[in-house]
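Engineer: Quick one, fold the following:
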Amino acid sequence: MARLFGLLGWGMLGWMGLFSVVMTSAAIAQEDSLSSDLAQSNRPPSNLVPNPRQIVGIQLTTTDDELTLQLTANSPLSASETSSIDNALIIEIPNVRLATEEEFFEQFNPTADIALVQVTQISDNRVRITVTGSDALPEAAVRTRTAGLTLGITPGIAGNASESDSEALRIVVLEDIDEGYNPTDSSTAIGIDTPLRDTPFSVQVIPQAVIEDRNVVELGEALETAGSVVSAGGRGVSRDGPNFLIRGFPVVDSIFRDGIATSSLASIGTEDIERVEVLRGPASILFGQGEPGGIINLVSKRPLDEPFYSVSASVGNFDTYRGAIDVSGPLNEQKTVKYRLNLSYENLGSFRDFVDSESLLISPIVTWDISDRTSLEFYGRYAYDQETIDNGIPASGDGVVDIPRSRFLGENFAEFTQNQFSLGYRLDHEFSEDWSLRHATQYFSFDPERFGPLSVAFNEETGDLARFEYFADDQERQFFTNVEAIGRFSTGSVEHQLLVGTEYRRDSESPSFQFGPPYTSINVFDPVYTEEPYDINPDFFRDGITNNIAFYLQDQLEIIPQLKLIGGLRYDLVSRRISEEDLDEPRQDDFDFSDEALTPRFGVIYQPIDPLSLYASYTASFNPSTGVSRNDDDSIFEPETGRQFEVGVKADLLDSLSLNFAAFDIRKKNVQVPDPDDFPFSRQTGELASRGIELNLDGEILPGWNMTAAYTYLNAFVSDDTRADLVGNDFANAPENQFSLWTTYEVQQGNLEGLGAGLGLFYVGDRQGDLNNTFTMPSYLRTDGALFYKRNNWRSQLNFENLFNINYIDSSTFGFRSRVNPGAPFGITATFSIEF
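Structural biologist: Modelled structure (predicted):
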């Protein structure tokens, strides 16, 4: 079976590669036949295909030598088409609706050379701009920019003048897509760029504005403003890296970059990320195997049409230093080939004794607009991370041991290193205005190594913390490829947007581990460090290969403008081969197994009035077998399955302020949890339940005053288990109440224009420290702040964390009593950035 999957996968790869070559060649052949006046498009990411946009504002202004027509739209406009009739130049923009108070816009004789400027809706999804010359046909040079659609128009006779050699009148159509704290679109939930108000699922977008104002440099910090997301520890020794919970469930293999799964045992930086999108609830129909709590999708920064250069530097307490460079722009005169390069380096100390880290990131992207309908993007990414392994502090009794939060209970030779490398491409092609195809292929490698004593048990009477020798390394390789077709069509009065896709993914791993023998214990009240590394002698080895083939279908239906439905179905076929060797027992086992699953989802959204959406949805999740039990027959685990019912309300309170409410109920069966009696193995329980409500408020309250706030009430517990004493127990690290608020105000005019301040409140309620509910991590309220000043092309700011220096517990790693993570004390970071 595994061989069959391999042959199918490589066959699919060959077909996709051939398809890419054919499509590229065909696009190049068509290039000469296209009008030079057609826009060269700055394509969206491969996982974006536009729904009809909305133009919500039109303004025409006149200066001495220029007309400016500004269209305010809710998201990027597509390429335009030009034609002419007599002296009238006609520019048509597809896939857009005119949503202004007036049904059309026109102004006569704005200048001596222009007789009329007119904007009208000519069909359901097309807007026409007409520019009529007084004596001759104007000429147009049209191109799409990241910031909008630019139309340079000069009076005269078409073909005899150009934008570059004329100082005559121009019309520039720009698009205002800086949505600040209130993004209106996302592609993560549906796979197609869709307004959030038309999405019957709970999605929260953490935009660049929030990332910048909070000076966020790693994913964990960014997610602090996301409702239902909390830290679950996990750096260094964790198999799952920087771990989070969404609606109580761990984010295991559920962090994606531009829709493709990624892995990391180190913190994930944000230097090359444009925004973070959190989809709450099962997401298997688009993202395959995963937990029912949700997924995190990192949206990368994309190349820009105009030159852009940015340099930033930060310095903070605990000997923290960071530097970053972000450059972008066109590589040819036609601006059809563009690039973006992000470089960053950081060297970090810590409030924890003897703990430090460093990281390096190199992230280039090049896009090639082969024609107005075809775009090809190549990208690569290299990341290196090194940090001291820190197991935190232990629990004591029903709480956490009372020692200074700076006390380190490991050894200064304990180290974690990681190298990541990815290389891939994306191809987008539009067959017509309504039908398009996209294809992506990526190779990803991941090589972590961990070495240092592991805390395993705490003696409360003596204060001694038992430790074991621990070593682990791994070589993980992932190959991913997919093909998706997107189409829009009608059946009678019903509008459809169809997504059909297939994907193949192959994962291989070859980890080795060393568990023991016992290492010198350390007293938590009077630590004495040995500073003596031990010999590396791995005694447990594993080789694994997983092949996954999937097919999925999704249809968005607009029954009437106020009523929209979505339905989808995914089929996954997973083949996995694992070989394990344990020198300590000794034993050697080989496992071959396969899983298959159908995962549906359905949603309905009703909009009784334009700014209000009511929705309900049902979604399912699937996770294939990932281990074996430790009983006598080493039986293979059953696949994990999950389902969710959700209802919600989405409301636009103001033009730039949105309120979202969701209530949900999740059930997950055949759950794998850490076995407290036999680490690092797992056991399989009956059922977990998670239910609760979420409330989000995001946007601009008044000019210059922005806010993002989230509240979550969560009841996450064991609803059925083979061990009766666990039934009713709360999940580890999952608080019943969670609240976050981040708000900023920036002076809009006068001598103090550009001066601003920010305030953050982060409340996390009491949490159980482990699944057995033997100890509790107390609630905390942390206060952050910021001061910034923006002027012209530069920005300086101070960010303050934990202003009142409260002593709090952040999380427990994997819910173990021996590894509890204290939160950081008061910290300050100064940042200066400049753009060219």
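Engineer: Could you use CA atoms for every contact and neighbour count after this?
Structural biologist: OK.
Engineer: could you pull out the strands for the stretch 351-500 of the chain?
Structural biologist: With DSSP state E, counting those that start in this stretch applied, the stretch 351-500 of the chain shows strands at 357-369, 374-388, 395-396, 399-400, 415-430, 435-451, 454-458, 464-473, 476-491, 494-509, listed in chain order.
Engineer: one more to line up against the first:
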Amino acid sequence: MAFISSRKHGQQPWRPGSAMASALMLALPAGAVCAADTVLPTVKVEAAPVVPAYKTETLSSQKYTAPLLDTPKTIAVIPSEVIEQSGAVSLAEALRATPGITMGSGEGGNPIGDNIYIRGFMSQSDTFVDGVRDSGSQSREVFNLEQVEVSKGPGSAYGGRGSAGGSVNLVSKAPKLEEFTRGSLGVGTDDYRRGTLDINRTLGDTTAFRLNAMAYAADVAGRDAVNYSRWGIAPSVGFGLGTDTSLVLSYYHMQSDDLPDSGIPFNNPFSSGSNVSRNGDGQPVSVDRNTFYGLVNRDFHKTEADIATIDAKHTFGNGMTLRNVMRYGKTTNDYVWTQPDDSKGNVVLYGNVWRRTNSRITETETATNQTSLDGKIELAGIQHSYVLGLELSREETNRGSYVFSPGTNNLLTGNTTCASAGAATGYNCTTLNNPNPNDPWVYTRSLSPARTSVVTTTQSLYGFDTAQLNERWSINGGLRLDDYTSKLHTPAYVSGSTATAAVSARTHSQFWNYQAGVVYKPVAQGSVYASYGTASTPPGNDGGDGLDGLTTAVQNLDPQESRNIELGIKWELFDRALQLAGAVFDTDMKNARVTAADGTTQNVGRKRVKGYELSASGNIGRDWQVFAGYTHLNARVVDNGFLNVGTTAAPVYVASPYNGNFFPTTPEDSLSLWSTYTVLPGLTVGGGATYVSKVYANVNNTKWVPSYWRYDAMASYTLNKHVSLQLNIQNLTDKVYYNAVSSPHYANIAPGRSATLTANFMY
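Structural biologist: Predicted coordinates for the structure are as follows:
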């Protein structure tokens, strides 16, 4: 989009001819104007209404039974206008628009992909597409998104199993009873190329077809070896649109082929011994931003996503609506990726880096059916807006990895010690300051015989209601029961001369979750609320594709239970064009899984986050738009269990020395701002600022990345009613900072300054 416009009313074009005619009429003598034989043209004066560009009064999910203004919960709605104006091309970039969200890095059991942390808690498995859980690790696109809804705080009453931090719901573009063709073509620095297409056609009075498509390729500024390439297509057709009975069929396909980034290692591997004095201060090592430790002819990252949905809806004569959503989804995540591992002491002792090989090939299939009934009813003089629903789902993840011959350790020593680097080590060791990504690493790659399968089934019943007691007071409540079963199986296998026995694990639990809130409206455009919500995180919450996996050690544990108390206010100003919101909250997980005094994993830990959040979204006058937020988080590990200070054979457990430490991957303060201003008809300028305070990479709080400010800028110009140009400059000051931190071994370094020029068209 070249400039901000209302979704309901387009900005009226400036007509110089009409303005001149009006001026001439005022200048003429009265007699000339009123002459009997004189017929003057009719002049129609129209004024564009002052309406918000960044405002969505209703949320996409039926489970929210009140408008956003009167929903007692912190929910950030990122509209497509902000996504397009800011130049975001991925979900991770779009989420930068709201504070309190950080991205984690891939490491060990954590895959490469959208590793989302909300208010300090991992929400990797809490991503939904149109209200349906989107399982499987992947890197998501934005070309088919209408908006992104970020619900903060425990929300298992809405989505079932999940983290205490919140969830992300992606709202897809759907067919409309309109005729339009929209698209964009963009080029930029670092070989940036991107094209999108959005076509909507009516096929009758109640039928429409829509097609969205995207192709994208680019290098990464300041990271010469890293590159991205992907394409996607999303057709949909709607029948009975605008009638009591409708059916929407949609399909989404996206695939990518990237060279993944390996990040920068930390410089703090020792906690005791004679080498402690050599340690750094816990930050990543100081090397040039372009330093890349991966291998071009070994590393890759390929993903593929296919989602088919059938959405049927019927509204009865009394206003009650029955809806059924069926979905089948399949995702794959396939990669070999170099982690610059600092844990072996090579950085400090030798100035070298071991090129640790991480790999994964995962396929996740999901089948989900949601049936819901919603409407309005008056009982005992009280108006109720309600929804009742049943959800059935099955998720299956099959995960494996790769093995390499002759191996990925130092060939000179057969281990991970890298006293030297280069060809003699098999290029598995490289120098800290001058690694060569084009080293001729040539090995044989094959699938590992170790395979893991996880099948998760869920049956859920839920209900939500907003009771309007009077014009001032309303009560919002929700209740959900989940029956959750997850089964893990790793078949027996032989690797070389080593035989490994089969492993199986199973967990089953039923858990209730609820959301309750009271809303007071002192005026029609404002609300004050208090709410209480819960979340349940059972063993194997990630469905077999992340850090929160099912194992024999945790299979018999109860779900981790979290609760959130929140007090907030939402207010609309400037004829409801600008919405302001603020909330204070206290999230408490009392039975977190930690190591108990006997060395086993038990539900005896505790984590707590206290904080507040402020936001603004909408118009300040006709020409000035703003989308901004600030979050403060005091995220502390209250009880981290026990630590073994003895040996494996003779353990000695003491209370964790990390009690009271700050959550990893969690900034204490974060701010985001995006704002645009129409300086002349057709000419809009804008910019953004992001601030993130210091972030720790481990619960020890010994490894960390510093705070940073990042600035972006944009300008757009409308050539005519069909074509506009948009210039975006990302990371305007070319700031060196780290944008993903969750591994204690390395940190992801952010892109440098880049520029793109996009031609947007609409017919």
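Engineer: What does the superposition give as a TM-score?
Structural biologist: The TM-score (TM-score structural alignment, normalised by the length of the second structure) is 0.81; 652 aligned residues with a CA RMSD of 2.8 Å.
Engineer: before we move on, the earlier item: switch the strands of the stretch 351-500 of the first structure over to CSV; also include mean neighbour count.
Structural biologist: As requested, the strands of the stretch 351-500 of the first structure are arranged in CSV below (neighbours: other CA atoms under 10 Å):
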stretch, mean neighbour count
strand 357-369, 21
strand 374-388, 21
strand 395-396, 22
strand 399-400, 18
strand 415-430, 20
strand 435-451, 21
strand 454-458, 23
strand 464-473, 21
strand 476-491, 18
strand 494-509, 19
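Engineer: Looking at those, spot the one closest to G648 of the first structure.
Structural biologist: When the strands of the stretch 351-500 of the first structure are compared by CA to CA, strand 494-509 sits nearest G648 of the first structure, at 22.7 Å.
Engineer: just to revisit the earlier point, could the strands of the stretch 351-500 of the first structure go into TSV alongside distance to E31 of the first structure?
Structural biologist: Formatted as TSV, the strands of the stretch 351-500 of the first structure follow (distance: least, CA to CA, whole Å):
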stretch	distance to E31 of the first structure
strand 357-369	11
strand 374-388	10
strand 395-396	67
strand 399-400	67
strand 415-430	13
strand 435-451	17
strand 454-458	61
strand 464-473	50
strand 476-491	22
strand 494-509	27
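Engineer: so which of those strands gets nearest N793 of the first structure?
Structural biologist: Nearest to N793 of the first structure among the strands of the stretch 351-500 of the first structure is strand 357-369; the distance by CA to CA comes to 23.5 Å.
Engineer: tell me the contacts of the counterpart of F209 of the second structure in the first structure?
Structural biologist: By TM-score structural alignment, F209 of the second structure lines up with Y339 in the first structure. When contacts are counted by CA atoms under 8 Å, 6 or more residues apart in numbering, Y339 of the first structure is found next to 303-304, 328-331, 364-367.
Engineer: rewinding a little: quick one: closest of the strands of the stretch 351-500 of the first structure to I129 of the first structure.
Structural biologist: If you check each of these against I129 of the first structure by CA to CA, strand 415-430 wins as the nearest, at 22.9 Å.
Engineer: Which residue, other than its chain neighbours, is closest to S445 of the first structure?
Structural biologist: Among residues not flanking S445 of the first structure along the chain, R477 sits closest, at 4.6 Å (CA to CA, 6 or more residues apart in numbering).
Engineer: show me what contacts the one you found?
Structural biologist: For R477 of the first structure, counting by CA under 8 Å, 6+ apart, the contacting residues are 443-446, 507-509.
Engineer: Just tell me what it corresponds to in the second structure.
Structural biologist: The criterion is TM-score structural alignment: under it, R477 of the first structure has E365 as its aligned partner in the second structure.
Engineer: Mind telling me what element the closest residue to G517 of the second structure other than its chain neighbours is part of?
Structural biologist: Distances taken as CA to CA, 6+ apart place S531 nearest to G517 of the second structure, at 4.0 Å, with adjacent residues excluded. In this assignment (DSSP states H and E), S531 of the second structure forms part of strand 526-537.
Engineer: just to confirm, which helix or strand has the match of F209 of the second structure in it?
Structural biologist: With the criterion set as DSSP H and E, the secondary-structure element containing Y339 of the first structure is strand 337-348.
Engineer: That strand: which residues count as buried?
Structural biologist: In terms of neighbour count (16 or more other CA atoms under 10 Å), strand 337-348 of the first structure has its buried residues at 337-348.
Engineer: Looking at these, which is nearest V401 of the first structure?
Structural biologist: Nearest to V401 of the first structure among the buried residues of strand 337-348 of the first structure, with distances taken as CA to CA, is L348, at 26.5 Å.
Engineer: Return the residue of the second structure aligned against the closest one.
Structural biologist: The pairwise alignment with the second structure assigns L348 of the first structure to A218, based on TM-score structural alignment.
Engineer: again, but for S690 of the first structure
Structural biologist: When the structures are aligned by TM-score structural alignment, the residue of the second structure matched to S690 of the first structure is V609.
Engineer: Please name the nearest non-neighbouring residue to that match.
Structural biologist: Distances taken as CA to CA, 6+ apart place A635 nearest to V609 of the second structure, at 4.2 Å, with adjacent residues excluded.
Engineer: which ones are touching that neighbour?
Structural biologist: Residues 120, 607-610, 662-663, 666, 668 are the ones in contact with A635 of the second structure under the rule CA under 8 Å, 6+ apart.
Engineer: To which residue of the first structure is it aligned?
Structural biologist: Aligned against the first structure - with TM-score structural alignment as the criterion - A635 of the second structure pairs with A716.
Engineer: Tell me how far the match of F209 of the second structure lies from S310 of the first structure.
Structural biologist: Y339 of the first structure sits 14 Å away from S310 of the first structure, going by CA to CA, to the nearest Å.
Engineer: what about V33 of the second structure, which SS state?
Structural biologist: In three-state terms, and counting by DSSP: H, G, I helix; E, B strand; the rest coil, V33 of the second structure is helix.
Engineer: Brilliant, that's me finished.
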